[in-house]
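Undergrad: return atomic coordinates for the entry below.
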Amino acid sequence: MSEQKDSIKAGKVLDTIGSLYNSLTPSSKRIADYVLSNPSEVSQLSIAELSQTVNAGEATIIRFCRTLGFKGFQGFKMELAIELSNLNQQEKSIFDTDVTAADNAETIGQKLKSTIDNVLSETINLLDFSALEEVTELISNAPSIYFFGVGSSGLAAENAKHKFMRIGLNVDALTNNHFMYMKASLLQPGDIAVGISHSGNSDETTKTIKIAKESGAVTVALTHNPRSDITQFADFVLVNGNRQGQLQGDSIGTKIAQLFILDLIYTSLVKRDVSYAQSKKLKTTQALLK
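TA: As a prediction, the model looks like this:
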C-alpha cells in the first residue's frame, strides 16, 4: 500500500493544509485558518507568539505541525518561509481572485482560466507520483478496472471509462449505489477498483471501496482529503487539488483536477505501448463510424 509521505517538500505546505483541513480538530482548524490567511506573518512569529494569536497551546501547535509531517514548529516555519519566497518571485495575476457580481464574461473567463492553472499546480504539489506510477502498472495488467463515483464524481468515472475503453482495457464505470455495491462484491483479486470522491466522505463510494477491498481487489481512492473516510480502505491514495473561488463551488476546479489525474494515468498507459493503443483507438473509431 502506498501512503502519503511523512514529510513535505518546500512548495507544498499551504496546499497540504488545504487538503487536510476538513480532517483537522477545531483547534487545529483555528491554526490553519490563521496560517492560510497570514502566512507571511506566521513565518516571522515564535511559537509563543502564534500560540497567543490563535488562542491555542504550544503543544497543540506542535501537534498541528506533526499532522503536516514536520517534527516541530521550526521545521514547519522554515518550509513555509521557503514556499513564500518562491511564491513572491512569481507575480500574482490580477485574475487570481474570486468571481464577483460586477465581472463581465471576458473577466470571468480569465478568472476561470486562472482557477484551472491554480488547481492543476496544486494537484501536482499534492499528488504522490510514485503511487500514480504503481497504479498505472497495476491497471496495465488488470483483468478488469472499475471506476466508482456519485454526483459530479460519477461524471469523472464515466469519462475515465470512455478513455480507457478506447485503448482496449476491460473497464466499466458505475454511479448507482446499488450497482456499485453488487459489482464491488463480485470483484476478484487483481481487479482494480477506483473510488472517486472529492471530499472522501461519500457514504456510497466509501462503502463500495470497502466491499471491493474485502473482495480482494486493489483499491484506489481519488480524493482531495488524504485522511478522509475512503482512504481507510484504499491501497493507493491519489490527491487532487481544489484551489478555487468561493462563488465557483465545484463548477470547474474539482472536475478539472480529477480529470487531470485520470488523464495522467491514461497517458502513461498509452506511452507504454503506443502502437497497441493506436490500433485499439482506430478499431473503436471505426466501430462508431459504421
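
Undergrad: CA atoms for contacts and neighbours, from now on please.
TA: Fine.

Undergrad: now do the spatially most central residue of the chain against Ile47, distance only.
TA: Nearest to the mean C-alpha position of the chain, by C-alpha atoms, centre = their mean, lies Asn240 at 1.7 Å. Asn240 sits 31 Å away from Ile47, going by C-alpha to C-alpha, to the nearest Å.

Undergrad: what of Gln244?
TA: Counting by C-alpha to C-alpha, the gap from Gln244 to Ile47 is 30 Å.

Undergrad: can you give me the strands for the stretch 151-290 of the chain?
TA: Assigned by DSSP state E, counting those that start in this stretch, the stretch 151-290 of the chain shows strands spanning 171-174, 192-196, 218-223, 236-239.

Undergrad: turn those strands into TSV, including distance to Tyr276.
TA: What follows is the strands of the stretch 151-290 of the chain, written out as TSV (distance: least, C-alpha to C-alpha, whole Å):
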stretch	distance to Tyr276
strand 171-174	17
strand 192-196	21
strand 218-223	25
strand 236-239	27
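
Undergrad: to compare against the first, here's another:
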Amino acid sequence: MLDRIKASLPSLAPAEQRVGRLVLQDPRSFASLPVSELAERAHVSKPTVVRFCRSMGYDGLSDFKLKLAGTVSEGVPFIHRSVDADDKTGDVLVKVVDNTVAAFLKYRNDASSHAIERAVDALMASWKARGRIEFYGAGNSGIVAHDAQHKFFRLGINAVAYSDGHMQVMGASLLSAGDCLVIVSNSGRTRDLMDAADIARKHGATVITITTSGSPMAQVGHIHLAADHPEGYDRYSPMTSRLLHLMVIDILATCLALRIGSTRLQPLLREMKNNLRSKRYA
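TA: As a prediction, the model looks like this:
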C-alpha cells in the first residue's frame, strides 16, 4: 500500500501530494489522527485529505485509514474489496491488484513449509521411481492443472493433466504405488475430483490436494496444501484463487527442480530452447 502511494505521488495534484508525503512520513500517526489535524499538518483543506484517499482508490478517509492501519500493524495489507458496478477502470485496477497482493502475502505468512516439503518429497520419490505424476482440476482449476503439467513436463517429468471427469476416473484407475496425483480445487467439493482421489488412494498412489482448509477435498488426500483466500468459491469468475493455485504449483515445481539439480536439467532445458528457436521470428 505504501509503495503504491509513493509510486502515485507524481500523478497527483500538488495539494494531494502533500497528503501523500504525510502518509509516507508517519503512516501510524496518519491512521489514528482526526481529519482536522491531518489537514493542518499537510497544509491542505479537509476535503483535500478525503480527495487524496479517493484518488488512491478507497471509499474515503475511514476506509483508507482502516487499510493503512492493517498494513502498518501486521505487515500485510488488510484488503479484500469487491469490485462495484460503478467502479472506474482505475478503481478496478487498484482493487484487483490489491486483493491479489494481499492474498499472496497472507499465503506467504500462513503457508506450512512442512506440508510443502512433504509434497516435494512425494513428487521427488515418483520422479526417482519413474512413476506418473498427474494433475486434476475442473473448470478454472482445470486450467491450473494443465499449467502444472506444462511446468513439470519441461523438467523432463512424466506428467499429464486431465480436466474431464471421465478421464480423471480412468486415469486414477491406472495409478499405482510410486505414482503421485495432485488435485487442484477452489471449492474443495467437486464430486468428480473426490471420486478420483478415492480411486487413486485405493490403488496406492500418493494424493496431494491444493484446496481450501476445512473442505471435504482437504480431508481425502495424504498431503493437503492449504490455499485459503477471502474469495468465495461460488463466484462466477474466480481471480485471486486461480493465481494463488498457480503460485503453489510454481513453488512445487521450483523446489522439485532444485532437488533434481542443474546438472541434469540445464542440458535438457538448453536443448529444448535451441530446438524452439526455429519456431520464433528472429
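
Undergrad: excluding chain neighbours, what is closest to the counterpart of Thr206 of structure 1 in structure 2?
TA: Aligned by TM-score structural alignment, Thr206 of structure 1 pairs with Met194 of structure 2. Nearest in space to Met194 of structure 2, with sequence neighbours left out and distances taken as C-alpha to C-alpha, 6 or more residues apart in numbering, is Met217 at 6.4 Å.

Undergrad: neighbours of the counterpart of the one you found in structure 1, how many?
TA: Under the alignment (TM-score structural alignment), Met217 of structure 2 pairs with Ile230 of structure 1. For Ile230 of structure 1, the tally of surrounding residues (other C-alpha atoms under 10 Å) stands at 30.

Undergrad: does Ile230 of structure 1 touch Val220 like I think?
TA: No. Under the criterion of C-alpha atoms under 8 Å, Ile230 of structure 1 is not in contact with Val220, lying 9.2 Å apart.

Undergrad: coming back round to it: ok, whatever residue of structure 2 lines up with the residue nearest to the centre of structure 1 - contacts?
TA: In structure 2, the residue paired with Asn240 of structure 1 is Ala227, using TM-score structural alignment. Neighbouring residues of Ala227 of structure 2 by C-alpha atoms under 8 Å, 6 or more residues apart in numbering: 107, 210-213, 241, 244-245.

Undergrad: please report how far Ala227 of structure 2 lies from Ala115 of structure 2.
TA: On the measure of C-alpha to C-alpha, Ala227 of structure 2 and Ala115 of structure 2 end up 12 Å apart.

Undergrad: related to what we said a few turns ago, distance to Pro26 of structure 1 and mean neighbour count added to the strands of the stretch 151-290 of structure 1, as JSON lines?
TA: Output for the strands of the stretch 151-290 of structure 1, formatted as JSON lines (distance: least, C-alpha to C-alpha, whole Å; neighbours: other C-alpha atoms under 10 Å):
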{"stretch": "strand 171-174", "distance to Pro26 of structure 1": "36", "mean neighbour count": "20"}
{"stretch": "strand 192-196", "distance to Pro26 of structure 1": "27", "mean neighbour count": "29"}
{"stretch": "strand 218-223", "distance to Pro26 of structure 1": "22", "mean neighbour count": "28"}
{"stretch": "strand 236-239", "distance to Pro26 of structure 1": "23", "mean neighbour count": "27"}
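
Undergrad: what is the neighbour count of Ala172 of structure 2?
TA: Using other C-alpha under 10 Å: Ala172 of structure 2 sits among 25 other residues.

Undergrad: quick check: it touching Leu193?
TA: No. The pair Ala172 of structure 2 / Leu193 is not scored as a contact, 10.0 Å apart, by C-alpha under 8 Å.

Undergrad: circling back: which of the contacts of Ala227 of structure 2 are conserved in structure 1?
TA: Retained in structure 1 by both residues aligned by TM-score structural alignment, their matches' C-alpha atoms under 8 Å are the following of the contacts of Ala227 of structure 2: 107, 210-212, 241, 244-245.

Undergrad: can you list the residues you listed in a markdown table and add distance to Ala145 of structure 2?
TA: Formatted as a markdown table, the kept ones among the contacts of Ala227 of structure 2 follow (distance: C-alpha to C-alpha, whole Å):
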| residue | distance to Ala145 of structure 2 |
| --- | --- |
| Tyr107 | 20 |
| Ile210 | 11 |
| Thr211 | 13 |
| Thr212 | 16 |
| Ser241 | 13 |
| Leu244 | 13 |
| His245 | 9 |
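
Undergrad: mind listing the helices for structure 2?
TA: For structure 2, the helices defined by DSSP state H occupy 2-8, 14-25, 27-32, 35-42, 46-55, 61-74, 89-110, 113-128, 140-153, 165-173, 191-202, 216-220, 240-260, 262-276.

Undergrad: these into TSV, with extra columns for distance to Val83 of structure 2?
TA: TSV is the format used below for the helices of structure 2 (distance: least, C-alpha to C-alpha, whole Å):
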stretch	distance to Val83 of structure 2
helix 2-8	19
helix 14-25	24
helix 27-32	24
helix 35-42	27
helix 46-55	15
helix 61-74	15
helix 89-110	6
helix 113-128	33
helix 140-153	20
helix 165-173	33
helix 191-202	30
helix 216-220	29
helix 240-260	13
helix 262-276	41
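
Undergrad: nearest to Ala159 of structure 2, out of those?
TA: helix 140-153 (5.7 Å; C-alpha to C-alpha).

Undergrad: what stretch of structure 1 does the closest one fall on?
TA: Aligned by TM-score structural alignment, helix 140-153 of structure 2 falls on residues 152-165 of structure 1.

Undergrad: tell me which residues of stretch 125-144 of structure 2 are tucked away?
TA: 126-127, 131-138, 140-144 (16 or more other C-alpha atoms under 10 Å).
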